[in-house]
Structures are given as structure tokens and as C-alpha cells.
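# What shape does this take:
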Amino acid sequence: MLSETVSQSPRMVETLLASLYLPRWNTSMQLIGNGETLKIPVGTAGLVVVQGGEVTVSLAGSSESIKLAAADHAVSTGSQDAEIRPVSGAAKVLVATFDAIGLEHNRIDKLLPPLTLVQSREYESLMRTNGLLENATRSGLNADNWGDQLIISKLAEAILLQALATELDRSIPDLYDMPQELMEALSDRNIGPVIRKIWSDPSLPWTVPMMARLARLSRSTFAERFRSLVGEPPLRHLTEVRMKLACRLLSEGGLGVTAIGRMVGYENGSSFSNSFKKWSNLSPLEFRKQAHNGADEKAVEGASEPDVPSGQPAY
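I've put the predicted structure just below:
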């Protein structure tokens, strides 16, 4: 069990993004007037980046919406119509769209919610990427000119990749080498949202009835369907997610056992320690010591390698 703690998500994210297919890619700068609505139809995936003002983005048939301020990003997977409205006055947005089959082609849509908000101010990489677009528009690029339109289109593509990378990095469990059945479970309209919510918020006081409500299923139907798709009961899956996150936090150091326990959903250090030992056969402190000793041994091995003089091959 402990041997599974090697992170797989960076490699997975890189693979998914490298094979991203953007059929019918189209970009435009849009000025949305007060009271107007800009729609992205079902079957069309979209990226919205606010350039000025504030907007709300919602999915058709839903009473909920997300609010975007300047430089914020929203990504829609195209599973439903998306509607963009200014909060007050007019708003300027960059809108990039492509056929949703591009996400289905490499299964990114299975890992994303139908609508994602990424606040660029929380991520330096997104601020840098969006800054390229801001600099381009300030320098006088005109979206009506073919050459300028191509530059804006390529910048928008870079922003989309960065937004997707940011969302996938935070939504895919760091310690999962995702099996086929879990990928299929993520595509289920009822079970998928529950899995993603467990991964993003493992510290919530989860219960099976709470999960069933999120899945919009009865408790018994939810439990049976979850086990059938994921291969284990929902609470056991929750424990795996919590314990693997705890392993990473313990390995990194810096946080006490009680603090880590609370971060992964336990009320106190004692209950966390008992659960962790039952799961790993080691106490949290024993695991931390073992992890740190392993890191020290690797450092010593690296330091013991003989230096190779410049320009000489190493045999």
C-alpha cells in the first residue's frame, strides 16, 4: 500500500494536455452590454476570460452561477448551454470555443466539472499567461486583422492550456495512478460529481447519505452504483483518498499530526492516528520517520557518486 504513494498526476496532466484536440477552434473579443446574454451552445466547449468588468456564467437549466472578475477564467465542457451575462454595465470578455469532442477525444471531460471557475489571482502561472494577452491588446492588436487574430487565437490557446492544467492539477488526486474503472466512474452523471467532490474536499464530514444527496440517488441505489463503478464502497474510497493525502503531508513535513488529521477530515489527532495505523500498519510519526529516512538515504547515494571531470564521459 505504501509503495503506491508515488505521484502520477503531473504525468497524467501532461499527457492529457499534449493530446488535446481543438476542432473548430474560434476566438473573439466580445463586448456584452447591460442586459445582454452571450450563449455558448451545448456541444461546444468554451473558455471565457474577463478583460473588463464582471460577468456571471451559468449552465442552462441551473439556478446557480459563478461570478468572474477581471482576469478570471471559466471553462465549460459543452455538456450544457452556457450563458454569460454582465453583472452591471458592459463587460469585455475573450471567448474561445471548440467542438466538445476535443475534450471527449482524450477524456479530459471525465475529469472536469461541467463548469469550472479558475481565479487567476490565486495562481501566478495564470496571471503570467493572461498578462501576455493584456500586453497584446494594449499594443494595438486588432482582432479584425488576420495576422492579429491569429496571434490572439494562439494566446487564447495558451491560456486554455494553462487553465486546464491548473484545474486538473488541483482536481486529480496526487497519489492516484488512475485505473480504467475509476475513469469510467468519473464519466457517470451521478457518481462522477461525488468522486470529484471527495477528491477536492476530503475534509468534509462525509456520510453515505450526504454523498447520495449529491448524486441525487437514494442511499441504497447510490451505494450499490458507487461500488459497482469504483470497485469499493464509498466510505472505503474516502478513506483511501484521505490516507494518501495524509501520506503526502506527512512526507513533506512542517505540519503536526493533529493539523494533518483535521486537514483530511478527522476531529482530533487520536482518531486520525488510529485510522492511519489501521490503514498503513504504521503510526503517522513512524511513517514520517520512514519517509524522511528514505529521502536521506537517496541524498547520501547521490552525494556518494564520484565527480566526473568536465569534458570526460561517465562510465
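
# CA only for contacts and neighbour counts going forward, please
OK.

# Could you tell me the end-to-end distance of stretch 261-274?
In stretch 261-274, first residue to last residue: 11 Å (C-alpha to C-alpha, to the nearest Å).

# same thing with stretch 60-80?
Taking C-alpha to C-alpha, stretch 60-80 runs 6 Å from one end to the other.

# May I see the buried residues of stretch 223-232?
By neighbour count on 16 or more other C-alpha atoms under 10 Å, the buried set for stretch 223-232 is 223, 225-226, 229-230.

# For the residue nearest to residue 133 when sequence neighbours are not counted, pull up the helix or strand it's in.
Spatially, and ignoring its direct neighbours in sequence, residue 133 is nearest to residue 155 (6.3 Å; C-alpha to C-alpha, 6 or more residues apart in numbering). Using DSSP states H and E, residue 155 falls within helix 146-171.

# what's in contact with whichever helix or strand comes after that helix?
As assigned by DSSP H and E, the chain's next helix or strand after helix 146-171 is helix 180-186. Contacts of helix 180-186 with the rest of the structure, by C-alpha atoms under 8 Å, 6 or more residues apart in numbering, involve 110-111, 191-193, 195-196, 226, 229-231.

# want to put them side by side, so please do this one too:
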Amino acid sequence: MTPTPKAAAVAAPARAVLGEVDRLLARLEWTLLDFGQRKLAAGNVVAVPPGSTRFHYVVSGAVETTAGGAPVRLAVGDFLMLPRAGAHRILALQDAVLASGELETAASMGLPLTLTLPETFAACGFVVREPHMGPLIETLGLEFGGVRAGNSVMASRIATIIASAAIRSWVENGCAPDQWLVSVRDPHIARAVAAMQEAPGEPWTVETLARVARASRTVFAERFRELVGDSPSRYLAAVRMEQAGDLLSQGDLSVGAVAHRLGYSSDVAFSRAFRRHTGVSPAAWRREADSRVQGVTA
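Next up, the predicted model:
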């Protein structure tokens, strides 16, 4: 059957996006820095330190993580990836086995893909969509730390396949935000997005971001809004609030320290922006995060 003009018009952008994702994944090589499995009894809490890029795969049972601020529940076969892993907690909702690892990656052509990804994303039902990934994760455990020649190389290549499949599953499930899908289509805009993700506390302006994107102020502002669907200033505010939720949930920094790290001139200005974005104050957000942890450990 010949597709109608309308159907063809809808399919073309989708094919273009998938083609860009293909090209980005083809340029990525991941190095496996650490990997292991742990058994968790129901109610156990594990503190995970910050790292480069971390992932968690639920072999059995169910867990909840506070990564990214809001709690994320993971069941058997789910895969969670943290491209810019801050400190977070893993809470065992029932007896569970969790496979976790740390990756390091670099993208060619100056595009740091992990900085254009969200702080955390889940590929739910990962082994249902990608049934060959379960055995690969088991093989990863056998290769990592082995004494045979090439063990580390084999482990990293297997990890590359697993991480790339997780990104693919995330995109195909419709979970990838629009701003990520469009930004990967323009490396200049992607550089500006990455800069804001990497250093949200910098005093970014349209002019400084335009220089990062190697474009004039007018061209950059128009192109950014066209691709991302929002202005650079509003996007930066959203990035700051995402990271604020994560920092507040970790509980290591005061509200004032979080405000300073994210570039706010005062606690009052930060609290006002946080409440406008989330509907609650920073203190209330932190109390809710603490109560979730206490509820599991009680």
C-alpha cells in the first residue's frame, strides 16, 4: 500500500531522528570501570557514591531509587541509567538481586552525548524489549575482573552494547524528551545544551551560549527555540530545578549551598523558583525525600 502524503510527512521526521540516534550511538565507545552484583534483603538501603555514568539492572525482586530527586521503582528486568551519576540510594522493596556498574564514555566530534541525556532514565521492561540483554549482562559479570587476556576489552565492548541498547529502548518507548531528540539533530545546539547540563550554576546568557554554539545571538535563539521548544533561559531554569531536586534529596548540602551551586543570588530567589517549578518549598522536598527513606528502613 502506498502511504498517503500525510502519513509520509509524519514518518519522515521519525526516520530522521532515528537516523541521528544511529549515528550518535555508532560514535560511542564505553569503558567499563566497575561491575558487580549484590543481594539486598527487603528494607535494605544502599548508598551509591557519585560516579561517571552508572547503571542498575534488577535481576530479581524490586527496588526503589532516589536518583534524580523523584523516586523511581524498578522491577525484574528493568534497567536504570544515570549518565551523570550523583550520589543516590537504592532501597530494596523486597528481597532483590541488583547488577550495577560504572561506565566512562567519550563521543567523537566534540559532542558529549551523556551531557545531552537526562540525569537519569529508565528502560522499563528492558529484557522484554531486548531479550538478548539478560544473557549479555550475565556474561559481563564473567568477563569483568577475569584473568584471561582481553577480559577488560571484552567487558567494555559488551557494556557498550548494553548501554546503547538501553538508550535505544528509551527512545523507542517514547520516553526521550523532545528537547533531547531534536538537540541531537543539531550539534551546535547540543553543545549549548551540554554546557548548561554540565555547569548549570554558570551565569549563562543568550550571548555566551551563542558563542558556545558558534552562532550569532539571533540565529542561536531562533534555532534553540525551534528545536528545543523553549527559550534558552527557561530551559536553563528547568535544568537547575532538576539538579536541585537531586541535591536536596541527597541531604548533603544546605538549601543555601544548593542555591549557590546552581547560580542563584540568594536563598530567597532559589526557594521562589523551586516552589514555582515543583509546587513545594526546598525544605518540604527534602523532608519528603527523608520520609521515603525512613519509611522503607522502618
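
# Report all helices and strands that the helix holding residue 155 of structure 1 contacts.
In terms of contacts (3 or more C-alpha pairs under 8 Å, 6 or more residues apart in numbering; DSSP states H and E), helix 146-171 of structure 1 is packed against helix 9-18, strand 26-32, strand 73-76, strand 91-99, strand 115-118, helix 124-138, helix 191-200.

# average offset between the first one and structure 2?
Relative to the matching residues in structure 2, helix 9-18 of structure 1 has an average distance of 2.7 Å after the fit, by mean C-alpha distance after the TM-score superposition for structure 1.

# For that helix, list every residue counted as buried.
Under the neighbour-count criterion of 16+ other C-alpha under 10 Å, helix 9-18 of structure 1 has 9, 12-13, 16-17 buried.

# residue range for that helix in structure 2?
Counting by TM-score structural alignment, helix 9-18 of structure 1 lines up with residues 17-26 of structure 2.

# The third one too?
Correspondence between strand 73-76 of structure 1 and structure 2 is established over residues 79-82, with TM-score structural alignment as the criterion.

# Give me the nearest residue to residue 233 of structure 1, chain neighbours excluded.
Residue 233 of structure 1 sits nearest to residue 227 (C-alpha to C-alpha, 6+ apart), 4.9 Å away.

# before we move on, what about residue 232 of structure 1?
Using C-alpha to C-alpha, 6+ apart, the nearest residue to residue 232 of structure 1 is residue 226, at 7.5 Å.

# Could you measure from the one you found over to residue 233 of structure 1?
As judged by C-alpha to C-alpha, residue 226 of structure 1 and residue 233 of structure 1 stand 7 Å apart.

# so how many other residues sit close to the aligned partner of residue 28 of structure 1 in structure 2?
For residue 28 of structure 1, the aligned position in structure 2 is occupied by residue 36, per TM-score structural alignment. Neighbour count for residue 36 of structure 2, taken as other C-alpha atoms under 10 Å: 15.

# who's in contact with residue 36 of structure 2?
Applying C-alpha under 8 Å, 6+ apart, we find residue 36 of structure 2 in contact with 99-101, 141.

# Mean deviation, the match of strand 73-76 of structure 1 versus structure 1?
Compared with structure 1 after the fit, stretch 79-82 of structure 2 shows a mean deviation of 0.3 Å (mean C-alpha distance after the TM-score superposition for structure 1).

# Give me the contacts around that stretch.
By C-alpha under 8 Å, 6+ apart, the list of residues contacting stretch 79-82 of structure 2 from outside reads 53-58, 67, 74, 119-126, 166.

# likewise stretch 92-110 of structure 1?
Applying C-alpha under 8 Å, 6+ apart, the set of residues contacting stretch 92-110 of structure 1 is 16, 19-32, 40, 43-53, 77-79, 153, 156, 183-184, 186-187, 192.

# Pull out the buried members of these.
Buried by 16+ other C-alpha under 10 Å: 16, 20-22, 25-29, 31-32, 40, 43-51, 53, 77-79, 153, 156, 183, 186-187, 192, out of these.

# residues in structure 2 aligned with stretch 46-57 of structure 1?
Counting by TM-score structural alignment, stretch 46-57 of structure 1 pairs with residues 54-65 of structure 2.

# From one end of the matching stretch to the other, what's the distance?
Stretch 54-65 of structure 2 end-to-end distance (C-alpha to C-alpha) = 13 Å.

# contacting residues around it?
By C-alpha under 8 Å, 6+ apart, the residues outside stretch 54-65 of structure 2 that reach it are 71-85, 88-103.

# Quick check: PyMOL command selecting the buried ones in the residues you listed.
Listed next is the PyMOL selection for buried residues among the contacts of stretch 54-65 of structure 2, using 16+ other C-alpha under 10 Å:
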select buried, resi 71+72+73+74+75+76+77+78+79+80+81+82+83+84+85+88+89+90+91+92+93+94+96+97+98+99+100+101+102+103
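
# thinking again about what came up before, my guess is the residue nearest to residue 232 of structure 1 meets residue 234, correct?
Yes - between residue 226 of structure 1 and residue 234 a contact is recorded at 6.4 Å, counting by C-alpha atoms under 8 Å.

# How much space separates residue 127 of structure 1 from residue 72 of structure 1?
From residue 127 of structure 1 across to residue 72 of structure 1, the span is 9 Å (C-alpha to C-alpha).

# any common contacting residues for those two?
Jointly contacting residue 127 of structure 1 and residue 72 under the rule C-alpha under 8 Å, 6+ apart are 120-121.

# just to revisit the earlier point, if we go to structure 1, which of the contacts of residue 36 of structure 2 are intact?
Retained in structure 1 by both residues aligned by TM-score structural alignment, their matches' C-alpha atoms under 8 Å are the following of the contacts of residue 36 of structure 2: 99-101.

# Just give me the closest of those to residue 284 of structure 2.
residue 100 (30.8 Å; C-alpha to C-alpha).

# What distance do you get for that closest one to residue 63 of structure 2?
From residue 100 of structure 2 across to residue 63 of structure 2, the span is 13 Å (C-alpha to C-alpha).

# Check residue 257 of structure 2 too.
To residue 63 of structure 2, residue 257 of structure 2 is 30 Å away according to C-alpha to C-alpha.

# neighbour count winner among those two?
Counting neighbours by other C-alpha under 10 Å for residue 257 of structure 2 and for residue 63 shows that residue 63 has the greater number, 25 against 15.

# ok, the closest residue to that one other than its chain neighbours - contacts?
Of all residues not flanking residue 63 of structure 2 in the chain, residue 92 sits nearest, at 4.4 Å (C-alpha to C-alpha, 6+ apart). Each residue near residue 92 of structure 2 by C-alpha under 8 Å, 6+ apart is listed here: 40-45, 62-64, 296.

# Where neighbours are concerned, which of the residues you listed has the most?
residue 63 leads these on contacts (other C-alpha under 10 Å) with 25 neighbours.
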